[in-house]
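K.L.:
Sequence unavailable; structure follows:
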């Protein structure tokens, strides 16, 4: 047997009349005239197939069918109100889930302040944070498994993605403390030509790898890579053991290792770009709110 569809305006009119038990008072509360209220109740009774109220001069009362319907009608209206409130909260970006990918080194720079500010402004938004290198972030943005990515040296040929610069920072030389160049306050890239290198694999961050290789090429040499490491923390640890030297973003200096020296690169105008990436045309208000907390260009 098919269940009759009960329009919500008729349920609302029914609940108000059940509470007032007076057509005039219920109509005033609903902001309508009494005849339209009577029509709403009659239509609802036609759908139910039974009278919901007894009508006597000066007295309105619920029938057994009306008493049975009242709790369900109140639940339906309450659930609708809750659903509308939740929908408005998500639509306005006040609640929901935001998935963010970030390069590990950015935990040393922009990420902590960004997350702290966002949580203060939108405490009901759930933030899912995923540590990822650049290539996996790009794939995750395309696959829609993250909403935003914070990464280094974004590619120039991603028509479906949009990148905005968050900051730029200089490179530094990462040296074993025992290295001869550690005695200097700054080094030129060309002075590293004879040293083996510890670098991130190109596959995890092609643009950054090529940027570092380009710096070496401009200084007249190709870096001789002795060891690869996926994370900057590991790169620094391997440099400390004497396996080689590296070139890294300046924020890596916050990794404190006794046997590692960080020296600025000359010229200091050589910098690496940090950007926030998202899908073009994404209208997610959660994304817009987080971007508003960043100084982007």
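P.N.:
Happy to help now that I have it. Everything quoted here is computed from the prediction, not taken from an experiment.
K.L.:
alpha carbons only for contacts and neighbour counts from here, please
P.N.:
Will do.
K.L.:
need the helices for the stretch 101-250 of the chain, in chain order.
P.N.:
110-121, 134-143, 206-218, 232-240 (DSSP state H, counting those that start in this stretch).
K.L.:
and of those, who's closest to residue 286?
P.N.:
The closest of those to residue 286 is helix 110-121. By Cα to Cα, the value is 10.1 Å.
K.L.:
Next, report how far that closest one is displaced from the centre of its chain.
P.N.:
Centroid separation for helix 110-121 versus its chain: 12 Å, with Cα atoms, centre = their mean, to the nearest Å.
K.L.:
Put this next to the first one:
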């Protein structure tokens, strides 16, 4: 199908921002308050965007004001559009302050805290005018970002062979269980699968190492775990564990990166469950001296841990 000229025009940041505000608040007036605009202005922005794209983005029915099916389908792209625009402005500001290079990385939050931060500190003096831009993600989105050139490299534990991408193993850790000091398992030196599955589970999203490990254990034992909560943020999940609402199965580094009072980390008995973290780059990628130095320091750190 041919896309006519009006739909190919550049999108307006203001129009997209207004649409996302209306979608979030399900109200033109509330969106206007949040944006510091008048209600007619926000309504006009949404109308103009609909006219440009030739698709209805918002509908009003018995459920109230909400995104249409088309609007919901385009929502992730609109969010990426605004995010990219914000990233450009942030990077322009950095460059205006004398920054020579911005190295863009995606990484699991635990690895960023435990490894990237000290590695960056070690080389900071030699690259004082360089900046790290870290996105804390560890899923397939990072592969798309690498392929599209939106980031320089990704550190991930969920890589699958993909055309145009390279993967080099950097680090490995094992599965452990985090429990409250009030939990009956708190005194154990290791936890087997049956004991793990006897507890309510705080579960992390599909696509994460934690979720994948639970799926393997479920398939192996035939026992479906009692999921008491599903959370996206490690800190939130661990806070629930501290309240003795359940236990969580996570990589060792994740537990180290998010230590909380009253939280106990116990190794999983089955040491076959491992997480291999590695660097994903495009096959056409040419690293800068800053990137080479950072990666070299990460490897030095890992060699020291393995020694």
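P.N.:
Now that the structure is in, tell me what you want to look at. Keep in mind that what you see is a predicted model, and the values were worked out from it rather than measured.
K.L.:
ok, back up a step: would you mind giving the helices of the stretch 101-250 of structure 1 as TSV with distance to residue 103 of structure 1 and mean neighbour count added?
P.N.:
Shown next, in TSV, are these (distance: least, Cα to Cα, whole Å; neighbours: other Cα atoms under 10 Å):
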stretch	distance to residue 103 of structure 1	mean neighbour count
helix 110-121	9	14
helix 134-143	7	19
helix 206-218	12	17
helix 232-240	10	22
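K.L.:
what's the lengthiest strand in structure 2 aligned against in structure 1?
P.N.:
In structure 2, taking DSSP state E as the definition, the longest strand is strand 165-180. Counting by TM-score structural alignment, strand 165-180 of structure 2 pairs with residues 161-176 of structure 1.
K.L.:
once aligned to structure 2, how far is the matching stretch on average?
P.N.:
Overlaying structure 2 shows stretch 161-176 of structure 1 at a mean distance of 1.3 Å from the equivalent residues (mean Cα distance after the TM-score superposition for structure 1).
K.L.:
Buried residues, that stretch. List them.
P.N.:
Neighbour counts over stretch 161-176 of structure 1 (16 or more other Cα atoms under 10 Å) mark 161-168, 170-176 as buried.
K.L.:
Residue 199 of structure 1: which of the residues you listed is nearest?
P.N.:
Nearest to residue 199 of structure 1 among the buried residues of stretch 161-176 of structure 1 is residue 174, at 10.6 Å by Cα to Cα.
K.L.:
need the strands for the stretch 51-200 of structure 1, in chain order.
P.N.:
Ranges of strands in the stretch 51-200 of structure 1, per DSSP state E, counting those that start in this stretch, are 53-56, 59-62, 96-102, 125-131, 148-152, 161-176, 186-188, 196-199.
K.L.:
give the contact list for the counterpart of residue 147 of structure 1 in structure 2.
P.N.:
For residue 147 of structure 1, the aligned position in structure 2 is residue 152, judged by TM-score structural alignment. Listed by Cα atoms under 8 Å, 6 or more residues apart in numbering, the contact set of residue 152 of structure 2 reads 103, 104, 105, 146, 281, 285.
K.L.:
Redo the strands of the stretch 51-200 of structure 1 as a markdown table? Include distance to residue 35 of structure 1.
P.N.:
Putting the strands of the stretch 51-200 of structure 1 into a markdown table (distance: least, Cα to Cα, whole Å) gives the following:
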| stretch | distance to residue 35 of structure 1 |
| --- | --- |
| strand 53-56 | 14 |
| strand 59-62 | 15 |
| strand 96-102 | 43 |
| strand 125-131 | 46 |
| strand 148-152 | 55 |
| strand 161-176 | 57 |
| strand 186-188 | 88 |
| strand 196-199 | 81 |
